[in-house]
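Peer 1: 3D, please:
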Amino acid sequence: MTSYEATRAWADARDAADPLRSFRDEFLIPPHHGADSLYFCGNSLGLQPKAVRAAINDELDQWGTEAVEGHFRGPLPWLTYHETVREHLAEVVGARPDEVVAMNTLGVNLHLMMVSFYRPTAQRPAILIEAGAFPTDRYAVESQIRFHGFDPATALIEVEPDSEGGGISQATIERVLAEHGARIALVMLPGIQYRTGQAFDLKAIVDAAHARGCVVGFDLAHAVGNLPLQLHDSGADFAIWCSYKYLNSGPGAVGGAFVHQRHGKADLPRFAGWWGHDRATRFRMGPQFVPTPGADGWQLSNPPILALAPMRISLDIFHRAGMDRLVAKSRDLTSYLEWLVHTRLPETLDVVTPSDPTQRGAQLSIRVRAGRDAGRELFEYLMEHGIVGDWREPDVIRISPTPLYNRFSDCLGFTDAVVAWRDR
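Peer 2: Presented below is the predicted three-dimensional model:
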């Protein structure tokens, strides 16, 4: 176990010895009164890589000089531009390249996947989600249930937390599957629960759900670029995610989807679009839709080049840093932050997120013991002092030390600020 110290000298020494320290210099850190802010909000919006501006300008130049011929000319022709992010995206999520595609946004991709993978019957109409799911998931699954003519009051099953902090154990998930599995068409759970920061065991969920005849999909909004994902090996049927959090691809960035290899050539129902048509015959403009094999076959329209450019830059950073090294640093940073909270602020803060590093990512969800009003007061104090986290109702402050650009000294700075707030 690492021996931590709550001193500036110790934190600075750890930062100096960090083999990933140079990656921080590739990001724009928001300023605060002439110094860098302490930015712990990569779980909501990742920072801008410095190389993004030039990448977008390159495509603007291509548009200006080549116009429509930019689809076929230049170093990165637009016709195949989405393929430039495929390999590195597959690395990040632990998938085969043909199993992933960058397209649309998370909510759109979730609906597109459910068209194919939520096929309810009178005997098996239900969708399983976690209680307190992110509104995107809740709204989407409820609307899909209604669209198919079923009632969410009976066809939406929610797994309730079984721990004081709001976590849900694998045993509870399996108990619910044992009780309701014969009625469940789709298990739709997150990789990380957004409010508590709990990470789920994807393969264990897939194995348990498949044994009951259920299809399994995951919302990886808070897990992609954060957890050591192995989507192919997990056996998940599909997954979707956004790219503006840990993937640093910009506000409203292009999202992504995973479709397991076993479904890549299957004749599944889907909402078809021209860009999902087999590339070899796409420009023959025929009336018969022939899907491209793999995840590409779920595309609707040609990719937004100016929006994909930031993702290409960020995924190159991930490729150079390596997910194994990023996860190792993330666990060390988050453990240090947790140790600081427990050591310096045991009477002030409670950590909701599991202590087991394998059951969380780069996030601690924190409650102020004095209650919601004090929690909101602390959050606003932190923001005023250049420490950027985020607030989630009813009473959670989320602090996420992201390994690409956060430091051990940032974690110390956070607890310094909470101590100053407490001792005012």
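Peer 1: going forward, measure contacts between C-alpha atoms and count neighbours the same way
Peer 2: OK.
Peer 1: list the contacts of the longest helix along the chain.
Peer 2: Using DSSP state H to define each element, the chain has its longest helix at helix 323-344. Contacts with helix 323-344, where a contact means Cα atoms under 8 Å, 6 or more residues apart in numbering, come from 4, 6, 20, 92, 225-228, 349, 351, 357, 361-364, 400-404, 407-408, 411-412, 415, 419.
Peer 1: swap the cut-off to 7 Å and go again
Peer 2: 4, 6, 92, 226-228, 349, 357, 362-363, 401-403, 408, 411, 415 (Cα atoms under 7 Å, 6 or more residues apart in numbering).
Peer 1: what is the neighbour count of the closest residue to Q193 other than its chain neighbours?
Peer 2: Excluding the flanking residues, the one nearest Q193 by Cα to Cα, 6 or more residues apart in numbering is A199, at 6.6 Å. Residues contacting A199 under the criterion other Cα atoms under 10 Å number 24.
Peer 1: what of the one 4 residues further on?
Peer 2: Other residues lying near K203 total 16 when counted by other Cα under 10 Å.
Peer 1: pull the number of nearby residues for Q48.
Peer 2: 22.
Peer 1: how near is D267 to P291?
Peer 2: Distance of D267 to P291, computed by Cα to Cα, to the nearest Å: 9 Å.
Peer 1: this one next, for a side-by-side:
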Amino acid sequence: MKDIKYEYSEFFARQLDNEDPLKDFRNEFYFPKIEGKEAIYFCGNSLGLQPRSTKEYIQRELDNWAELAVDGHFKGEDAWYHVRKKSKPALSEIVGAHEHEVVAMNNLSSNLHFLMVSFYRPSKTRFKIITEAGAFPSDMYMLETQVKFHGLDPEKTIIEVAPRPGEHTLRTEDILLAIEEQGEELALVMMAGLQYYTGQVFDMESITRAGHSVGANVGFDLAHAAGNVPMSLHDWGVDFATWCSYKYMNSGPGNVSGVFVHERHAQNPDLPRFAGWWGHDEEERFKMEKGFKPMYGADGWQVANSNVLALAAHQSSLDIFERAGIKNLREKSELLTGYLEFLIQQISGDSGVIEIITPKNPQERGCQLSLLVHKGGKAVFDELYLNGIIGDWRHPKVMRIAPTPLHNSFLDVFRFAQILEKSILKFA
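Peer 2: Take a look at the predicted model:
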């Protein structure tokens, strides 16, 4: 991380923006307005902003549909039959994988279920699952129902690793100890890569190594990590992962998910899956014959044909990511979030009004800082909104603020701090 001494001043913030090599990417997005004034948007952890190019990308496919109809599957520069391939270079770079290990398809919760079919194979002696306490509800529901599907009791099967008393985040050693303790009874480690509530990035490499050492599979929900923090899923040996594209990857509300399946599973005949024709060998797909023959790699987990309009919106953002570079975005992100942390500390001091529950170590967090508002609570958050700040509130009293390097500036962070300081004084 760049060695820098932060200052609480507008001049300093503007100076950082002037030196920012990524500053022009801000102009490639639409910003919402509050009371007719452009908002400061710190909610990419929930829904990313719309790229200005998205309409053009979708319109191109609408034109293809209008002009080619069914022939659009095989004619034209972007024939729909192979449209999934366009996103692979960017996705592989973002999550640290080979192109054949990733594919954009379905949505996140659906993909979790499909992947669990393959990677959660409980036996009488090996059946337990480790996850983090307070996981995102969809993950909790998915694990609970998958366990019940196999006739098991979630209370006895799902092991939730919780922070120590008085702490907000998990210690890596506690996760690794839980894996070791479950040992030969552990079938799967399935948890977030970045915890949605606290903003903590887990040590996915160490967790994967520990899971494999006891014979368990390891997978991650990367909803809040993909497009936020650099990863090396292939090198870490992760078995599987999935993510959504509508948060940091700015691809539109509810848009397409993506999956990663490590190449060592690419042609494993003993690995079951729920199949569909789009996962079948594309060279033989239109023979319409019995007998599922999966495509190599992650493509073999596809079920239905690609959502062309959704992938067009997705691609509009991925093309921006390729131009910006995930490593460059990460460098700016660390500076932005570091500046936000500095300003909050300047404002709150030792008053105890605001507590940052996201780890201080930049390697253990992404864009997001989760702020525990001890005085004023939701009223402080509502005051911020009235003054043009869009963040995210999570009960009982946590405010999530995520300065995103593609479209946020250091001046945004400074202005947020000014408004936060006034809001605290008003309600504390």
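Peer 1: thinking again about what came up before, just the contacts of helix 323-344 of structure 1 now: which is nearest N104 of structure 1?
Peer 2: Checking those against N104 of structure 1 by Cα to Cα gives V92 as the nearest, at 18.5 Å.
Peer 1: just the strands from the stretch 201-350 of structure 2, written as ranges.
Peer 2: Listed in chain order, the strands of the stretch 201-350 of structure 2 (DSSP state E, counting those that start in this stretch) span 217-221, 240-244, 257-261.
Peer 1: and the contacts of the last one?
Peer 2: Looking back up the chat, that one is strand 257-261 of structure 2. By Cα under 7 Å, 6+ apart, the list of residues contacting strand 257-261 of structure 2 reads 101-108, 239-245, 297-298.
Peer 1: what does stretch 47-64 of structure 2 give?
Peer 2: 28-31, 72, 246-250, 252-253, 309, 312-313, 316-317.
Peer 1: so it aligns onto which residues of structure 1?
Peer 2: Residues 45-62 of structure 1 are matched to stretch 47-64 of structure 2 when aligned by TM-score structural alignment.
Peer 1: go on, stretch 196-206 of structure 2?
Peer 2: So stretch 196-206 of structure 2 sits over residues 194-204 in structure 1, by TM-score structural alignment.
Peer 1: and stretch 303-318 of structure 2, by the same measure?
Peer 2: Under TM-score structural alignment, the match for stretch 303-318 of structure 2 is residues 300-315.
Peer 1: check which residues of the matching stretch are buried.
Peer 2: Buried residues in stretch 300-315 of structure 1, counted by 16 or more other Cα atoms under 10 Å: 300, 302-303, 305, 307-315.
Peer 1: just the ones in helices from the residues you listed, please.
Peer 2: I305, A307, L308, A309, P310, M311, R312, I313, S314, L315.
Peer 1: could you export these as a markdown table, including distance to L337 of structure 1?
Peer 2: Formatted as a markdown table, these follow (distance: Cα to Cα, whole Å):
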| residue | distance to L337 of structure 1 |
| --- | --- |
| I305 | 38 |
| A307 | 34 |
| L308 | 33 |
| A309 | 33 |
| P310 | 30 |
| M311 | 29 |
| R312 | 31 |
| I313 | 29 |
| S314 | 25 |
| L315 | 26 |
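Peer 1: all strands for the stretch 51-200 of structure 2, in order.
Peer 2: Assigned by DSSP E, counting those that start in this stretch, the strands in the stretch 51-200 of structure 2 fall at 102-105, 128-132, 158-161, 186-192.
Peer 1: one step back: to what extent does the longest helix of structure 1 diverge from structure 2 after superposition?
Peer 2: Comparing helix 323-344 of structure 1 with its match in structure 2 after superposition yields a mean distance of 0.5 Å (mean Cα distance after the TM-score superposition for structure 1).
Peer 1: mind listing what's buried along that helix?
Peer 2: 323, 326-327, 329-341.
Peer 1: may I ask which two of those are separated the most?
Peer 2: It's M323 and V341 that sit farthest apart of the buried residues of helix 323-344 of structure 1, by Cα to Cα, at 26.5 Å.
Peer 1: V161 of structure 2 matches what in structure 1?
Peer 2: Aligned partner of V161 of structure 2 by TM-score structural alignment: V159.
Peer 1: what do you get for K332 of structure 2?
Peer 2: Using TM-score structural alignment, the partner of K332 of structure 2 in structure 1 is K329.
Peer 1: could you turn the buried ones of the contacts of helix 323-344 of structure 1 into a PyMOL selection?
Peer 2: Selection command for PyMOL covering only the buried members of those, criterion 16+ other Cα under 10 Å:
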select buried, resi 6+92+226+227+228+349+357+362+363+401+402+403+408+411+415
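Peer 1: now, among the contacts of helix 323-344 of structure 1, which is nearest to S116 of structure 1?
Peer 2: V92 (24.4 Å).
Peer 1: what lines up with that closest one in structure 2?
Peer 2: Using TM-score structural alignment, V92 of structure 1 pairs with I94 in structure 2.
Peer 1: please report how far that match lies from A298 of structure 2.
Peer 2: Relative to A298 of structure 2, and taking Cα to Cα, I94 of structure 2 is found at 16 Å.
Peer 1: with L62 of structure 2 instead?
Peer 2: From L62 of structure 2 to A298 of structure 2 the distance is 28 Å (Cα to Cα).
Peer 1: between those two, who's got more neighbours?
Peer 2: Legend: neighbour count by other Cα under 10 Å for L62 of structure 2 and A298, higher for A298 (24 against 15).
Peer 1: for E160 of structure 2, see how far away the equivalent of S143 of structure 1 over in structure 2 is.
Peer 2: Alignment of S143 of structure 1 against structure 2 is given by TM-score structural alignment, with T145 as its counterpart. Going from T145 of structure 2 to E160 of structure 2 by Cα to Cα gives 16 Å.
Peer 1: again, but for R26 of structure 2
Peer 2: 40 Å.
Peer 1: show me what F381 of structure 2 aligns to in structure 1.
Peer 2: F381 of structure 2 maps onto F379 in structure 1, by TM-score structural alignment.
Peer 1: er, P294 of structure 2 actually
Peer 2: Aligned partner of P294 of structure 2 by TM-score structural alignment: P291.
Peer 1: doesn't R279 make contact with its match?
Peer 2: No. P291 of structure 1 is beyond contact range of R279, at 8.7 Å (criterion: Cα atoms under 7 Å).
Peer 1: between these two, which has more neighbouring residues?
Peer 2: When P291 of structure 1 is set against R279 and neighbours are counted by other Cα under 10 Å, the residue ahead is P291, at 26 against 16.
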